[in-house]
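> give me the fold of what follows.
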Amino acid sequence: MQIRVVRPDELGASDLESWRGFQGTGATAHPFLAPEFVLAVGRVRPQLRVAVLEESVGTVGFFPFERGPWGYGTPPAPGLTDAHGLVHAPDVEWDPQQLLRACGLSVWEFDHLVDGQKPFERFQALRVPSPVMDLSGGYAAFRAHVRSRSKSFLSELERKRRALGRDHGTVTFTLGTADPDGLRRIMDWKSQQYQRTGRSDRFRVPWIRELLESLLDTRTESFAGTLSVLRAGDTPVAGHFGLRSGSSLAGWFPAFDMEFRHYSPGLLHHLMLAEHAAADGILEIDMGRGAKGYKDCFRSRDLVVAEGRIVRRGPSAALHWARREPVRRLRNRVLDDPRLYAAADRVLKRAASVRTRVVPGAVRS
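So this is what the prediction gives:
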């Protein structure tokens, strides 16, 4: 096998066609592994590269990665994406150590490795569920599944939907709008949520905002940045920006206007998203790993993603392990245990509240 490393914008039309063909309908069909996403990240992250794997029959795989100091490697847009891996032709095997050498990496760390990456399996340290809204049977079947888990949950949501319409105007939903103002509104709502809950505000990072704006304008036959909006009358009350690839939608940034919080607009949005997505041919919505309660309300089944690292022997890899491993273990313990997640969430919110009192205006409600 030969491996060449290129910038995303150096990939030719035939490369992109092969990449899309390799994605197929399996785990690597995920929107975060689509070439359109990698190209968009490459425009705002100059350290992004793609390893192109070639055999005598031609190109057999694509491995997108970012290379940082000391040869530390990550998937594209680390910390933002919910699917990692190598997109390849069927039955292809590769040597992870050869791959890292060709990429100039001493370590490649992943936390959302998709299933089916056999050469990477021995490097997995943890496998965790990523909840999915399964729409393959249509919206009626999905709704029946949600009702079977909690009849009162859907009844309460419908009551709140009627109250929202009565108090603020007819409730409507739009899927697939290309409205830049709508995207900025969602980013602003999400920023306010990050600040209220004591999280780091991702949208203070210019390249992240630029990436989402670029993806909103990205449309191909198989891929699209997908914006949805829930309105009461003419007023947007909730929304979501995600990525669609074929019949799969990756949940990414859901947000809502806190002024309407008593109507549970975020939950209403997810329910109506399922209805409109199913009607538009979407078969599944990946909500991403994590112990957030709203995901349990809509979960149909789980994908499985893995966390771990591939390491080449050397001082850089040893230094990376010593710095990252204790933090990684603690973070995973919190993320994947609902009780610990809830406790950590309370602490962060309390800290954000204190900052607001000490520095007025530091957190917008």
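> going by C-alpha atoms from here, please, whenever you check contacts or count neighbours.
Noted.
> and residue 5, helix, strand or coil?
strand (DSSP: H, G, I helix; E, B strand; the rest coil).
> I meant to write residue 198 there.
Taken by three-state DSSP, the conformation at residue 198 corresponds to coil.
> surely it meets residue 346?
No - under the criterion of CA atoms under 8 Å, residue 198 is not in contact with residue 346, lying 9.5 Å apart.
> more neighbours: which of those two?
It is residue 198, of residue 198 and residue 346, that has more neighbours when counted by other CA atoms under 10 Å, with 20 against 14.
> what's near enough to touch that one?
With contacts defined as CA atoms under 8 Å, 6 or more residues apart in numbering, residue 198 is in contact with 348, 349, 351, 352.
> you'd agree the second one is up against residue 342?
No - shown here, residue 349 and residue 342 do not form a contact pair, counting by CA under 8 Å, at 10.5 Å.
> one more to line up against the first:
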Amino acid sequence: MDISVYRPGELSAADRAAWTAMQSKAHLHGAEELGNPFLSPEFTLAVGRCRRGVRIAVVREDGEPAAFFPFQRSATGVGRAVGLGVSDCQGLVHRPGFTWDARELLRACSLAVWEFDHLVTGQEPFEAGASGSFPSPVMDVDQGYDTYVRELRARSPKFTRTTLAKERRLGRDTGPVRYVHDERDPAALRRLMAWKSAQYRRTGRSDRFAHEWITHLVTQLFHTRSDSFAGILSVLYADGRPVAAHFGLRSERVLACWFPAYDPAFAKFSPGLILHLRMAEAAAADGIAYLDLGRGQKEYKDSLKTRELSVCEGWVTRRHPVAVGHRARRAPVRALRNAVLSRPELFEPADRILKRMGQIRSRR
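Predicted structure coming up:
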């Protein structure tokens, strides 16, 4: 393999165009997951402006780009997927039929190990190092919103009827309901981040927006727009007041759901569910094929999904002491977390404890 490694600012316009073209055609070759916006050059470049060590390996065949591998690298050679911890889709973007040797790629990138937690399917050289596979629910709207709702009614009639009734009641009780699919007001984004931070604290979870780089990344992506990529802020208003919002990323065919939140004062109306249905309707009108709800078992995802994709977590390693040490340190933590998440008898008590801690923290 002819492999060159670049800093984000060194990537040529021609290489960026080739990367985008591979994504836009991926669904034609049975690799729809490669069209995810988290795998786009725009996302990698944005992370590169917020975090150190972001690099892009370009693999060429006969002088032409055949694959793009974005990663983050530490001084000791520990590699991670770009945006690990906030990225919901990871892997190597490549043209049809391309194959690669994972260890050879790591060697060319000066990596002892590469860690991932949302690896897309079809990446066999990396999947050999996977320690687990997890569902990532999606909402298919490629046949139009009416078709999606008709199938939703057939599959979950009570859920559909109740959610649509709550939207009507929201309008009756508070005032006219209005939906903006692509809200450009930065104040609305700040409100969403405040809601989300409060939700993290309330439920005892780590507040992602307490990390300055994540706030900077989201703000930057909010202002990033092209024909093939955009940060999309969607807001549901009732009587002119925002009651729910979502920020995600859009590619040509995929809307990746990322940060949803709502005003707890309107919780009885399930504004988050209403928002997702409105998002699906607008996405279908924009030519989006599906909304990716992201890895994680949650009741609202089970209610809205039409099917599931699969993502993997794990490590690809070379024979190197840094790789051994990194895996030894990280593997027990991941194993414990996944054991708790996958077993209701462990998850439910742990969730109650986290929420109780969140309530105490919120009172301070």
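> can you tell me the element residue 54 of structure 1 falls in?
Assignment of secondary structure by DSSP states H and E places residue 54 of structure 1 within strand 48-55.
> how many residues are close by the aligned partner of residue 106 of structure 1 in structure 2?
Residue 106 of structure 1 maps onto residue 112 in structure 2 when the alignment is built from TM-score structural alignment. Look at residue 112 of structure 2: counted by other CA under 10 Å, it has 23 neighbours.
> so how far is residue 333 of structure 2 from residue 112 of structure 2?
Residue 112 of structure 2 sits 20 Å away from residue 333 of structure 2 when distances are taken as CA to CA, to the nearest Å.
> so the nearest residue to residue 95 of structure 1 once chain neighbours are set aside, which state does it fall into?
When the adjacent residues along the chain are set aside, residue 95 of structure 1 lies closest to residue 119, with 6.8 Å between them (CA to CA, 6 or more residues apart in numbering). In three-state terms, and counting by three-state DSSP, residue 119 of structure 1 is helix.
> quick one: map residue 119 of structure 1 onto structure 2.
Under the alignment (TM-score structural alignment), residue 119 of structure 1 pairs with residue 125 in structure 2.
> burial of that match, as a residue count?
By other CA under 10 Å, neighbour count at residue 125 of structure 2 equals 14.
> quick one: contacts of whichever helix or strand residue 18 of structure 2 is part of?
Using DSSP H and E, the element containing residue 18 of structure 2 is helix 13-25. Judged by CA under 8 Å, 6+ apart, the contacts made with helix 13-25 of structure 2 from elsewhere in the structure are 34-36, 40-41, 65, 67-68, 93-95, 228, 252-253.
> with stretch 120-136 of structure 1 instead?
Identification of contacts with stretch 120-136 of structure 1 by CA under 8 Å, 6+ apart yields 96, 141-142, 274, 278, 282-290, 295-296, 298-310, 336.
> among those residues, which ones are buried?
96, 142, 274, 278, 282-290, 295, 298-300, 302-310, 336 (16 or more other CA atoms under 10 Å).
> restricted to helices, list those.
Within those, residues falling in helices by DSSP state H are 96, 142, 274, 278, 295, 298.
> distance to residue 66 of structure 1 for these - can I get that in JSON lines?
Listed next are these as JSON lines, based on distance: CA to CA, whole Å:
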{"residue": "96", "distance to residue 66 of structure 1": "16"}
{"residue": "142", "distance to residue 66 of structure 1": "38"}
{"residue": "274", "distance to residue 66 of structure 1": "33"}
{"residue": "278", "distance to residue 66 of structure 1": "35"}
{"residue": "295", "distance to residue 66 of structure 1": "30"}
{"residue": "298", "distance to residue 66 of structure 1": "33"}
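> and the two most separated of those?
When these are compared pair by pair using CA to CA, the farthest-apart members prove to be 96 and 142, with a separation of 39.6 Å.
> and residue 34 of structure 1, what pairs with it in structure 2?
Using TM-score structural alignment to pair residues, one finds that residue 34 of structure 1 aligns to residue 40 in structure 2.
> please apply the same query to residue 224 of structure 1.
Correspondence of residue 224 of structure 1 to structure 2, assessed by TM-score structural alignment: residue 230.
> didn't its match look like it was pressed against residue 253?
No - between residue 230 of structure 2 and residue 253 no contact is recorded; they are 11.7 Å apart, counting by CA under 8 Å.
> neighbour count: those two, which is higher?
The neighbour count for residue 230 of structure 2 versus residue 253, taken as other CA under 10 Å, is higher for residue 253 (25 against 22).
> so who does that one touch?
Contact criterion CA under 8 Å, 6+ apart gives 24, 35, 36, 287, 288, 289, 290 as the residues in contact with residue 253 of structure 2.
> what segments of structure 2 are helices?
Chain-ordered helices for structure 2, with DSSP H as the definition, fall at 13-25, 41-48, 102-108, 124-127, 145-155, 157-174, 186-202, 212-222, 271-285, 299-304, 321-342, 344-363.
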